[in-house]
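*Asks:* the following block contains a protein sequence and its predicted model.
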Amino acid sequence: MASDPVPAPDKPLDLLDVALFVRAALLANVTAAGREFGVSAAVASARIAQLERQLGARLLHRTTRRISLTQDGEVFMAHADTLLSAADAARASVGHGRSEPYGRLKVSMSSSFGRQHVAPVIPAFLRRYPSVSLDLRLSDEIVDLVDDGYDVAIRLGALKDSTLVARKLATNRRVLCCSPAYLAEHGTPRHPADLAQHECVILGDQRDWSFATPQGPLTVRVGGRLVASNGEAIREALVDGFGIAIKSTWDVGPLLASGALVTVLDDYPFAEDIAIWAVYPSRAHVPLKTLAFITFLAEHFGDPPYWDRADGP
């Protein structure tokens, strides 16, 4: 059984040691905490051990797989949060005090949405915050924010249960649509059940389409010869006259406005409303650069979002 550390001679606590302890406790992972501060797992562990020696108390239970707070750790955690907040306030009270967002911001989001609605305004964001640099990763893969070192991700649709903090950026209105040429050849569905007779284009494994009807929610399992993991591929198939699909208005708004695509089953809205979210790791102190980016996007998108408004962005 591990004994409590022997107290070291009195000297001021190192705020980096305290911050590493707080992040390690919140993430239940010393390696991830060290990564956030740009130090190795060995260095992070050594600094937390140094803090324990100074306090003369063991703050963390350590196993080969995870860590957890000891009773002393729980008590110190509350004071540590207050200490770091006070340090931030003191730093912000003089000079620039890092009161402006600064540092490298690593962001992940879907390829299609990022290219269409975020990439065009990145220069404006960087001009507004000259002390911020941006690492923008566009991918349809869901990344692990903590393990992969991301500050924030933009995600579309329903969120899975997680330890991440989520902020809604905009509604994500969806429509069922196809080309006029498809309807001319195959006819127009009048009820969700009619979709069983149509060529449906499917995103990933999303074969169950749920609608709100006067009789209550109705889920239809659709079929089709084209399944794609990328929304742009589905959009191009629709424009070419192949099939019916669920699409977000942020992706097909201009095509609907031009008549290249038309909506069907307008009297049967989808049973579930979904949104566009910014998600970021839970932490005692969210970096200003993260909050600035999230606020910038929310203001740019608007409510309702500009792609659903007649006046545009």
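*Replies:* On my side now, so go ahead. Remember, it's a predicted structure, so these values are computed and weren't measured experimentally.
*Asks:* switch to C-alpha atoms for all contacts and neighbour counts from now on
*Replies:* OK.
*Asks:* please enumerate the helices of the chain.
*Replies:* Listed in chain order, the helices of the chain (DSSP state H) span 15-27, 30-36, 41-55, 71-92, 111-113, 122-128, 180-186, 231-239, 249-258, 288-301.
*Asks:* one more structure, for comparison:
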Amino acid sequence: MESLANLEAFVRSAECGSFSEAARRLSLTPAAVSRNVAMLERNLGVRLFHRSTRKLTLTEAGEGFRQAVVGNLEGLQAAIAGISADGGEPVGTLKVSLPPTFGVSHVLPLLPGFLARYPRVRPEWHFENRQVDLVAEGYDAAIGGGFALSPGVVARTLAPAHIIAVASPAYMRGRVPPSDPAGLQAFEGIVMRSLQTGRIRHWAMRDAAGCEVVAQQRESVVVNDPNAMR
């Protein structure tokens, strides 16, 4: 495939009838323009110009080629100019999947500032507790945790999720608070079922020293949304 520089050198030389004048319009040297045209002729296997010391004239093949490419060249140049004028500014729909609790509490408040910075972006945010298929479902990005990433997915950590065990004062009245995660087995608990695996999630709890213990609870209520556990 020919480079844009070779095609532009050919079209401008045909318009000007001179490598020197074409070079002035392209801000190149005459030698560079002549070299680009010669490369184009060599790649095509045809002579595009009749050359003389006074003027360039198109061959029959050159005229036919000029008519075929001039409109396309202008279209390419307009497309390049248009995208350059945007300065790389993001434009279009941004489709993102995010969990309802985290999204509403932490991401949604950032929306006004985001729109002020990127006014040509139209957010399409889906609040849902599930692992989406980024490619098959047409998502640009997803926020979540607790599931495996597909090969090739680029990811970064936004923040750690800290989970603590709490109970209402009314429930704890007359009961002895547990001193470690193992003690939670004596209490009824609200637990969460994973939408991805269908299994009950068991929380890994750490003490101040960093020792980790999996907390087991009696399942009195099962939900599938973190917000429902509050």
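*Replies:* Everything's here; your move. Treat the numbers as computed from the prediction; the structure is a model and nothing was measured.
*Asks:* could you get me the TM-score between them?
*Replies:* Remark: TM-score between the superposed chains equals 0.56 [TM-score structural alignment, normalised by the length of the second structure]; 149 aligned residues with a C-alpha RMSD of 2.9 Å.
*Asks:* returning to that earlier point: would a markdown table of the helices of the first structure with mean neighbour count be doable?
*Replies:* Conversion of the helices of the first structure to a markdown table gives the following (neighbours: other C-alpha atoms under 10 Å):
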| stretch | mean neighbour count |
| --- | --- |
| helix 15-27 | 21 |
| helix 30-36 | 21 |
| helix 41-55 | 19 |
| helix 71-92 | 15 |
| helix 111-113 | 18 |
| helix 122-128 | 13 |
| helix 180-186 | 15 |
| helix 231-239 | 19 |
| helix 249-258 | 15 |
| helix 288-301 | 18 |
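*Asks:* report the contact partners of the residue positioned nearest the centre of the second structure.
*Replies:* Centroid-nearest residue in the second structure: residue 140, 5.2 Å away (criterion: C-alpha atoms, centre = their mean). Residue 140 of the second structure sits next to 94-96, 134 when contact means C-alpha atoms under 8 Å, 6 or more residues apart in numbering.
*Asks:* how much space between it and residue 164 of the second structure?
*Replies:* Computed as C-alpha to C-alpha, to the nearest Å, the residue 140 of the second structure to residue 164 of the second structure distance reads 32 Å.
*Asks:* between the contacts of residue 140 of the second structure, which sits nearest residue 6 of the second structure?
*Replies:* The shortest separation between residue 6 of the second structure and any of the contacts of residue 140 of the second structure is 37.4 Å, and it belongs to residue 94 (by C-alpha to C-alpha).
*Asks:* how many other residues sit next to the corresponding residue of the first structure for the closest one?
*Replies:* Following TM-score structural alignment, the counterpart assigned to residue 94 of the second structure within the first structure is residue 105. Counted with other C-alpha atoms under 10 Å, the burial measure for residue 105 of the first structure works out to 19 neighbours.
*Asks:* can you pull the contacts of the closest residue in space to residue 105 of the first structure that isn't next to it in sequence?
*Replies:* When the adjacent residues along the chain are set aside, residue 105 of the first structure lies closest to residue 134, with 4.9 Å between them (C-alpha to C-alpha, 6 or more residues apart in numbering). With C-alpha under 8 Å, 6+ apart as the criterion, the residues that contact residue 134 of the first structure are 104-107, 126.
*Asks:* after alignment, which residue of the second structure pairs with residue 134 of the first structure?
*Replies:* Using TM-score structural alignment, residue 134 of the first structure sits opposite residue 123 in the second structure.
*Asks:* same question for residue 167 of the first structure.
*Replies:* By TM-score structural alignment, residue 167 of the first structure lines up with residue 156.
*Asks:* what about that match, neighbour count?
*Replies:* 6.
*Asks:* gap between it and residue 132 of the second structure?
*Replies:* Applying C-alpha to C-alpha, one obtains 17 Å for the distance of residue 156 of the second structure from residue 132 of the second structure.
*Asks:* ditto for residue 220 of the second structure
*Replies:* Summarising the geometry, the distance separating residue 220 of the second structure from residue 132 of the second structure, computed by C-alpha to C-alpha, is 30 Å.
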